[in-house]
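Participant: Sequence below, structure please.
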Amino acid sequence: MVVAAAPLGGEQVRWVLTGAVMVEAGEPDALDLLVWAAQQGPFALVIHDAELRYVWVSEEWRRLFDLPGDDQVLGRHFREVRPELFYTEAESGMRQVLASGQPQLREVRTVVPGQASDRAWAISFSPLKDARGVVHAVCVTAVETTERYWARRWLSMLSEAGTRVGTSLDIIKTATELAEMVIPRFADIATVDLLDSVFRGDEPTVELAPGAVALRRVAHRANSPGIPMGAELGETQSYPDYSPPARCIAGGRGLLSAEDDPGFIKWIKLSPYRTAALVSYGMRSIVAVPLQARGTILGVLMCGRSRPEAFTEGHLQVAEELAARAALSLDNARRYTRERTTAIALQRSLLPRRPPKGITVDVATRYLPHLPADFRMCVGGDWFDVIPLSGARVALVVGDVIGHGIRASATMARLRGAVRTLADVDLPPDEVLTHLDDLVIQLSAESGDETGADEDAEGVGATCLYAVYDPVRRQCTMATAGHPPPVVVLPDGTASTPDLLAGPPLGVGGLPFEYAEVNVPEGSMLVLFTDGLIQSRTRDADARLGELCRALTLPAPTLEALCDVVLKAMLVELPADDVALLIARTRALDPSQVATWDVPADPAAVATARENVLLCLAEWRLEELAFGTELIVSELVTNAIRYGRPPIQLRLIRSSALICEVSDTSDTAPHLRRAHVFDEGGRGLFLVAQLSQRWGSRHTPQGKTIWCEQNCGTS
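Facilitator: The predicted structure is shown next:
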C-alpha cells in the first residue's frame, strides 16, 4: 500500500492513503480484501479527514460524481473539487458527525453528471474513531435509492388520489380533480377527454366518425400558463385513428409516444397548437391512458412532459393505475347522473308541463330539484298545479311532501291526483284540505311494514296551499295547511302577503281548516311557492318573505322572465330544498261577458228564460250555439223549478267557452242515469251531457249550481 506525505502549508504534514495496493504474489491478506471490497462493492465510498479533505475515494464514487484523478483530489477540501449545492448541504452533516461522534443517515436527490434526470441516494455519514473514541475522519457511503424513492412518491400520489379524486358525483369536477392531481409532480400538462355519452348518463359507446374518435374536453391543467391547451373546455374534438388517444382507446391500454413515433409526429403536425407545444415547450413525450371502469371505456387521460426526464414504462404503469382509480369515480358519477336524470324526469312528468288552455290567468312556473352536498339521489315532493274549474274559475295549488326520495315523489303524485279529483267535485278550499288531511293520515298508516308494526311505520306529512280565483267576482278564496302564504302583487306594484289563518300540516288530523277571501283586481299577480324558495341558513322566514316581495317588484318583460328574476334574487346560494314557484297574473271578465236572470219558480218561466238566452247569444254573436243552448237551458231550468227550491238564477258566461249555470237553494245533487224505453223522464241530464263538452254541479253556501260548457272559440 502506498502512503504519501501531503504538504498542507507551514511545517504541518498529513499522511494520505491513496488507495493503491501493492499485492505480493500469493494469497491476499485481510487489508487487501478490505480495499478490494471498498473499491469493487456496489456502493460508493469516500473518506474525509477532520478538516473535510479527501483522504480516500472509491472508483464508484469517482465515476458517479465525475471526480478527477487522485493528484487533483486527495488532500483537497471536498468543496474545492465539487462546489455544487449537493456538497454544500452535505458539509453540515459531516460536521455534525465530527462534533457528536454519532452517525447520520440522509436521503438526497441530485443530478448525476452526464444524466438528464435527478437520482435519489441514501447517504450515510459514519465517524472513524480511534481506541480512545476520538473522531479523526468521516466515512461517507452512498447507496442509490432512486427506484425506491419514486415508488414511494408514486404510491403516495396514488394514495392521495383516493382522497382528492372523486370527492363528489359530478363528472366535470371529478375530471378536474384528476387533471390537478398529476400537475406538476407527474406531468407538465394534463388533459381529460370523455365520450359524450358519459354526460348523458348512457352506457358509454365509442362514437366513431370515419377513422376518428370524438371526445369532449372536460378538464385541462398545465404548470405553465403559456402552454397551449388546444381545445376549449366543453369542445368536442375528433381524434384520428393514428393519434395516441384513438390508439389507446382502440387497444384498451395506455401507450407512450415520443419523437420516434410516426403516429405521434403526424398527429402533432396536424394541429398548430400541438406543433407550438412541441417547438416552444418541448412536449416530446406524452402518456395516453384510457379511463376504463367495469370493462367500459369512458375517455382518455393524456399527460405531457417538457422536463428533461421523459416518460418511461414505469410512468406508464403509474398513469394507468391513476386512471383506473379515477375511472371508477367517473363511472359512479355517470351512473348517478343517469339515475338522477331518470328520477327528475319522472318527477317532472308528474307535474303539469304547460298551463291548461282557456283559463282566466296567465301562468309561469318553475321547478328546481334539490342538489344536496353529498349528491344523493334526492328528488323531492314539491308540486304545483293549475286546474280549470266551473264558472271560468281556476284553482292554483302548490304543495310540499316532507322528505326526499322516490317515496316522497310517489306520495306527491298521489296527493296531486287527489287534489284534482277533489277540484273536479268543486269543493271549497277548506274542504279540499280536510279531505287531503284524511288521505295523508291514511297514507301514513299504510306506510308501515307488512306486519303493521307501529314502531316500524314511517309517517307521511305534507303542506299545501289551495286557492281559487273567480274572474267574475275578482276574488281569490284560499286556505293553507301548514304552507307559506302566497304573495299578492297589485297592479300598482304593491306586494304583500294576505292575512291568512294557517292551518296545521296535512296528516296532523283533528284540527279544522279555514278559508279567506281576498279581492284581486285585474292584472294582479298571485305568487305561490314552496318553502325552499325562502329558506335560509342566516335569515328568518319573515325577512325572506320581505326579500321575495321586493324581488317580485323588479322589472321583467314577461312572467317567464319574472320567474328567472325571482329565482336569481332569492337563490344566491344552493337551496336547501326543492323549489316550486307559480306566478299567475289575473284576467277579469268584463260585465258585458256575464248575463244573469232571476227565474220564477213557475214552469211558464222556462220559455222566458229561453228567449233571454237567445237574445244574449245574438248580442254576443254566438247564434251557432243557439239551438244547443236553448235545449240545455230548458232542461236545467225545468229541473230547478221541478226539483229545486227558489230563488232560482240563470247565468251565462262568455269566456273561452260558453258557460251556462242554473242555481237554486236546494242541496240535492243531480245524477245522470240512462232512461229505459217507457220511462217518462230521466233524459234531461243525458241530453245536457251530449250537447256540452263538460258539465257538473257544485255546492255553494246558498245551495247548488248545475253548470255546463260549450266550445265557442272565443276568450
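
Participant: use CA for all of it now, contacts and neighbours both
Facilitator: Noted.

Participant: Would you mark the buried spots in stretch 446-459?
Facilitator: Of the residues in stretch 446-459, those buried by neighbour count under the rule 16 or more other C-alpha atoms under 10 Å are 447, 448, 459.

Participant: and residue 333, what does it touch?
Facilitator: With contacts defined as C-alpha atoms under 8 Å, 6 or more residues apart in numbering, the neighbours of residue 333 are 168, 169, 170, 171.

Participant: Kindly report the same for residue 242.
Facilitator: Neighbour list for residue 242: 263, 264, 266, 267 [criterion: C-alpha under 8 Å, 6+ apart].

Participant: Which positions within the longest helix along the chain qualify as buried?
Facilitator: The longest helix of the chain (DSSP state H) is helix 313-350. Counting neighbours by 16+ other C-alpha under 10 Å, one finds that the buried residues in helix 313-350 are 315-316, 318-338, 340-341, 343-344, 347-348, 350.

Participant: one step back: using TSV, please lay out the buried residues of stretch 446-459 together with distance to residue 358 and secondary structure.
Facilitator: Supplementary listing: the buried residues of stretch 446-459 in TSV, determined by distance: C-alpha to C-alpha, whole Å; DSSP: H, G, I helix; E, B strand; the rest coil:
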residue	distance to residue 358	secondary structure
447	39	coil
448	43	coil
459	39	coil
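
Participant: Would you convert those residues into TSV that also reports distance to residue 690?
Facilitator: Converted to TSV, those look like this (distance: C-alpha to C-alpha, whole Å):
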residue	distance to residue 690
447	43
448	46
459	45
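
Participant: just those now: which is nearest residue 81?
Facilitator: residue 459 (83.9 Å; C-alpha to C-alpha).

Participant: Contact partners for the nearest residue to the closest one once chain neighbours are set aside?
Facilitator: Counting by C-alpha to C-alpha, 6 or more residues apart in numbering, the nearest residue to residue 459 once its immediate chain neighbours are dropped is residue 444, at 4.7 Å. Residues touching residue 444, when contacts are defined by C-alpha under 8 Å, 6+ apart, comprise 457, 458, 459, 460, 461, 507.

Participant: Please provide the structure for the following sequence as well, for comparison with the first:
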Amino acid sequence: MERRGGGAGGQAVSAVEDVVQEALTARATVDERGRVTAWSDGAQRLLGYTAAQILGRPATVLLAEEPATAELPPFARLPRWHGTLALRHRDGHRVDARVLAHHHPAPDGSGEGGGADGGGAWLVLSPLEGQEYRASDDDLVRWGFTQSPCCALALYDTTLRLRRANTDMERSVALTEGEMRGLRVPEIVDNEASELAEQDMLRVLESGERQYRENYLRTPGETREHAWSVVVSPLRDGAGRTRGVCLSAHDITEQHWARKRLQLIAESGRRIGSTLDVTRTAQELADVAVPELADFISVDLLTSLDEESAGPVVAAGEQYPEARTQGPALALRRAAHQSVLPGIPEAVIAPGEVDEYPGNSPHVRSLRAGRAALYQVSEPVMARWVAQDPPRAARIRAFGIHSMMTVPLSARGTTLGVAVFMRHRHPDGFQEDDLVLAEELASRAAVCIDNARRYTRERGTAVTLQRSLLPQRLPEQAAVEVATRYLPAGARAGVGGDWFDVIPLSGARVALVVGDVVGHGIHASATMGRLRTAVRTLADIDLPPDELLTHLDDLVGRLAAEAEGPDQGAASARDGESGGDVGATCLYAVYDPVSRLCVVARAGHPLPMVVSPDGTVELLDLPAGPPLGLGGLPFESVETELAEGSLLALYTDGLVESRDTDIDAGISRLRQALTRPAASLENLCDAVLAATLPGRPVDDVALLLARTRALDTDRVATWTIPPDPAAVAETRKNAVDQLATWGLTDNAFVTELIVSELVTNAIRHAEPPIQLRLIHDRNLICEVSDASDTAPRMRRARTYDEGGRGLLLVAHLTDRWGTRPTPKGKTIWAEQAIEGVRDGGKPG
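Facilitator: You can find the predicted model right below:
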C-alpha cells in the first residue's frame, strides 16, 4: 500500500519508501472480526491474490491448515505475536511464511472495532526471501566488526593471541591489525592495565564468565588519558565450547570525569566549612581541590577584609561594604595553599604573607570582572603578567605549569578574594567543565569563609563586651589572695555569660561571686553585665548570701518577662539567639578574716571546692537551690570555718563538664589539679586549666581561686558597752588607748568623734546589748552593734536643730560608712584610711 503526503514530511516518507522497497515485505491488516482490511503488493507477490480479490474476506481462507483451538493464544490481550504460518497460495501450493503481527487495540481500549484506519486490528508482516542483489551476510558481519563505532574490539584465540581487531582498536593502540596479529595483550601495550586484561581473559577461559574492569590511562595512540570500561567475554561454538575471547573497550572518559566531579562536589560539602575559622576553611578548599582537580592551588583574600574585621558588627540582613578591587595593583593575603609536591615548592609566598598583584594579572582581572577565567601559559595575558613577576615566572618554568584557572571568591554580594588552580603534573590542560567545577567549589568555600568572617567579627565583639563587663582589676582587700581566669568558648555556640567578682565588704570581709547566664552571644553577655551590677549593688547593702540570691532571683524573673515581649522576641530571633530563655546560676560566698567563717549560698551552681592547708580536698556540702529565674523556692546559706591558708575554688560548669566529659570525671581532674604544688595562685590557675581542659573549651569557663588569710587577734579590740550615757566617755578613752597601742595616734581625733556619735546613738535609740569593735586592717574600722533592726539614716539638720548632724560628720570624716543587718540586730560601721596604707601599702 502506498502513502503520500504534501510538503517536506511527504517528501521524507516518499524517500524512505524508495529506499526500503515496500514490495519486499508482505503486509496485510486483519480486523478484530478476522476480515482482511488492507493488502500490499508484497502480499500479492507472496500469495498471488490481488487486493480486490481478498479485501473484506475472512483471513482464514489464506490458511493452508486450520490451527488447533487449544494452541491459539488469547490474542485480545497480546501486544504482538510471531511464528510460522502455513498459508495457501492462490494457485493451491503451500507457503510456509515467517509472520510478525502487531496488535492495534481500538481507541476506546475495548479491543474491538475495525476498519482501514487500523484501530482494533492486527498488522501482519512477512519478509520475502531470496533477493540476490543484497550483499552476503558474511560481508556485513565483517564490515560491522571492523567498522563498529561503539567500542574498540579485539578477538583472541584460546592461546590469548590476537586474531582480529577493529578500526577503533587499531586507532587506540596506534597499530594495525596485521602488526598486532599473533601477539598477546601485554606485548601490544606495555602497561599494568594490559597485564590485568590478560588475567581477566584467562579467567574467562577457565570459568566461561564475563569479566569487567575500569581503568584510566593513556594508550600510545591517544594524546590524552582516557577512562576505559573493559569487558572480556567468551566466544563459544554451537556446542557451547569456548573457542576464543572477545575484548571490548568502551571509552567512558566523559562519564568518568562527570562522576569524579560529582564525587568532588559531594566531598566538598562534607569537608569545607567544618569550622568557623577563615584560615581553616580556606585550607579545606585547597585540600579538596588537590590532587583531584589541580596540582597546585592558592587561596588569597583581600587585605581590606583585615580592616573590616576590626569594625562594628553587621546587623542581620545588612551587607558588608564592597571590597576594594579597583586600582593599578591589589594587595592579597595568602590564606592557604596546597600542592601534589611535598613542601609546596610552587608557592612564592607563605600563608599569612601579603603580596601585591599588578592590575593586568589574571588574579586582579578575575576580581575586577567578577568572573572565573581559564588560561594557558602560552597566552599573551599570561606572558605579560609573568614578565612583571620574575619569581613566579621562574616557578612556572621550573615546574612546567601549563594551565591555570582564576576563580573569584564571592558571597552575599561581597568579594572576598581569589582562588588560583594550576596544573603541571597532570598532562591535560583545564577544560570548561573544570572551570565550572572550580566555580562550584569556590562558591561553597566563599559562603563558608564569609560565615567564618561574620562569626569571627561578632564573636570578637561579644568577647570584648564580655571582658569589659568583667572586673578589669581585682580590688584591694586583705581577706584573701585571689587569682582568676576567664576563657570564652571556642565552639560555634559563641561567647556565653560566665562571670566572677571579688567585692570588698565592711568589717574586712570579702564577697566572692561566680555566675553563669544561660545562652550564648551578645545577649548573654549583656545579661551577665546586668546581673553583675545587681550583685554588687546588693552586696553594698550587706545582704546575707541567701537573701541576696532571693533578690537576684526576682531580678532574673523580671528580665525574663521583659525578654518575652514581642519586640525583643523578634530581635532575638533575627539574631539567632533565644531572647526569652533568661536564666542563670550563681554562687555567693562571704569570708570574714576575723572569725575565719565563710557563709555560702548557691542557686543551681556547681559546688565549690576547698583545699585545706594539709592538702585535703573536699566539696562543700551546700543545698543546691534552684537556678535564678524560677522563683518560688528559698535559698539556704551554710556557714563553715576555714583554716588560715585554705584554698577556695569557685568555677562554672564549663570547667568540669562538656558533651564529651562526664561531670564526675571533670570534678576528679579538678580535685587532682588543686593538690599539685604551684609557685603562686596564678600558676595554679594555669595548671588547673591545663589539667581540666586539654583542648579549646566548648563552653565559657570562669575560675576563681582564693587563699584565705586570718586577721591576728591583737588587731581586733572589742568592748561591751552598758546602755548608760555615762559610758560614752570611758568608751572614747578605751578607743584612744587602743589606737595608741597600734601606733595610730593620727587617727585618734576622728576615731574619738566616730565612737562618741555611734555609741551615743545606740544608747539613745537602740536596744542592748551594745558592742564596740575596732579592727586594724588595711583601714581602721569602727563598728557599733546593737539589738535593734532599725537602721539610722543621714539627714540634713535645720539651723536651730540640736541633733541630726552626727552621721553627716561621720560621712565627711571617713572614707566609707554604712550599716548591715545581723542575726540579732544591726551593725553600723565606718572606715578610715591609715596613713601609709592609703596607696596600697600594708599596715605597720
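
Participant: Superposed, what's their TM-score?
Facilitator: For these two chains in superposition, a TM-score of 0.79 is obtained (TM-score structural alignment, normalised by the length of structure 1); 676 aligned residues with a C-alpha RMSD of 4.4 Å.

Participant: re the thing from before, just the element for the residue nearest to residue 459 of structure 1, please.
Facilitator: Here residue 444 of structure 1, judged by DSSP states H and E, is contained in helix 429-446.

Participant: Which positions in that helix come out as buried?
Facilitator: Counting neighbours by 16+ other C-alpha under 10 Å, the buried set in helix 429-446 of structure 1 is 429-434, 436-441, 443-445.

Participant: How about stretch 727-738 of structure 2?
Facilitator: Neighbour-count burial for stretch 727-738 of structure 2, with 16+ other C-alpha under 10 Å as criterion, is recorded at 728, 731, 732, 734, 735, 736, 738.

Participant: Can you add secondary structure, neighbour count and distance to residue 480 of structure 1 and give the contacts of residue 333 of structure 1 back as a markdown table?
Facilitator: Formatted as a markdown table, the contacts of residue 333 of structure 1 follow (DSSP: H, G, I helix; E, B strand; the rest coil; neighbours: other C-alpha atoms under 10 Å; distance: C-alpha to C-alpha, whole Å):
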| residue | secondary structure | neighbour count | distance to residue 480 of structure 1 |
| --- | --- | --- | --- |
| 168 | coil | 18 | 38 |
| 169 | coil | 21 | 38 |
| 170 | coil | 18 | 38 |
| 171 | helix | 22 | 41 |
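
Participant: Just put those residues in JSON lines and tack on distance to residue 213 of structure 1.
Facilitator: Putting the contacts of residue 333 of structure 1 into JSON lines (distance: C-alpha to C-alpha, whole Å) gives the following:
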{"residue": "168", "distance to residue 213 of structure 1": "28"}
{"residue": "169", "distance to residue 213 of structure 1": "26"}
{"residue": "170", "distance to residue 213 of structure 1": "24"}
{"residue": "171", "distance to residue 213 of structure 1": "20"}
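
Participant: Strands of the stretch 351-500 of structure 2, residue ranges please.
Facilitator: According to DSSP state E, counting those that start in this stretch, the stretch 351-500 of structure 2 carries its strands in the segments 354-358, 373-376, 403-411, 414-423, 480-487, 496-504.

Participant: ok, residue 519 of structure 1 touching residue 472?
Facilitator: No. No contact is recorded between residue 519 of structure 1 and residue 472 when judged using C-alpha atoms under 8 Å, the distance being 11.4 Å.

Participant: So for those two, which sits in the more crowded spot?
Facilitator: Taking other C-alpha atoms under 10 Å, residue 519 of structure 1 and residue 472 do not tie; residue 472 has more neighbours (18 against 14).

Participant: what's the counterpart of the more buried one in structure 2?
Facilitator: Matched to structure 2 by TM-score structural alignment, residue 472 of structure 1 sits across from residue 594.

Participant: what about its match, which SS state?
Facilitator: Assigned with DSSP: H, G, I helix; E, B strand; the rest coil, residue 594 of structure 2 falls in the coil class.

Participant: residue contacts, it?
Facilitator: Neighbouring residues of residue 594 of structure 2 by C-alpha under 8 Å, 6+ apart: 508, 710, 711, 712, 713, 716.

Participant: how close does the fourth one get to residue 146 of structure 2?
Facilitator: Computed with C-alpha to C-alpha, to the nearest Å, the distance linking residue 712 of structure 2 and residue 146 of structure 2 is 111 Å.

Participant: Between those two, which is the more surrounded one?
Facilitator: Regarding residue 712 of structure 2 and residue 146, a neighbour count based on other C-alpha under 10 Å identifies residue 146 as having more, with 19 against 12.

Participant: The more buried one touches residue 166, doesn't it?
Facilitator: Yes. Taking C-alpha under 8 Å as the definition, residue 146 of structure 2 is a contact partner of residue 166 at 4.1 Å.

Participant: Would you map the strands across the stretch 1-150 of structure 2?
Facilitator: Under the criterion DSSP E, counting those that start in this stretch, strands of the stretch 1-150 of structure 2 are mapped to 25-31, 36-39, 80-88, 94-104, 121-127.

Participant: Now these in a markdown table, please, with extra columns for mean neighbour count and distance to residue 264 of structure 2.
Facilitator: As requested, the strands of the stretch 1-150 of structure 2 are exported to a markdown table (neighbours: other C-alpha atoms under 10 Å; distance: least, C-alpha to C-alpha, whole Å):
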| stretch | mean neighbour count | distance to residue 264 of structure 2 |
| --- | --- | --- |
| strand 25-31 | 24 | 55 |
| strand 36-39 | 23 | 60 |
| strand 80-88 | 15 | 48 |
| strand 94-104 | 17 | 49 |
| strand 121-127 | 22 | 53 |
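
Participant: closest to residue 701 of structure 2 out of these?
Facilitator: Each of those was checked against residue 701 of structure 2 via C-alpha to C-alpha, and the shortest separation belongs to strand 80-88, namely 79.8 Å.
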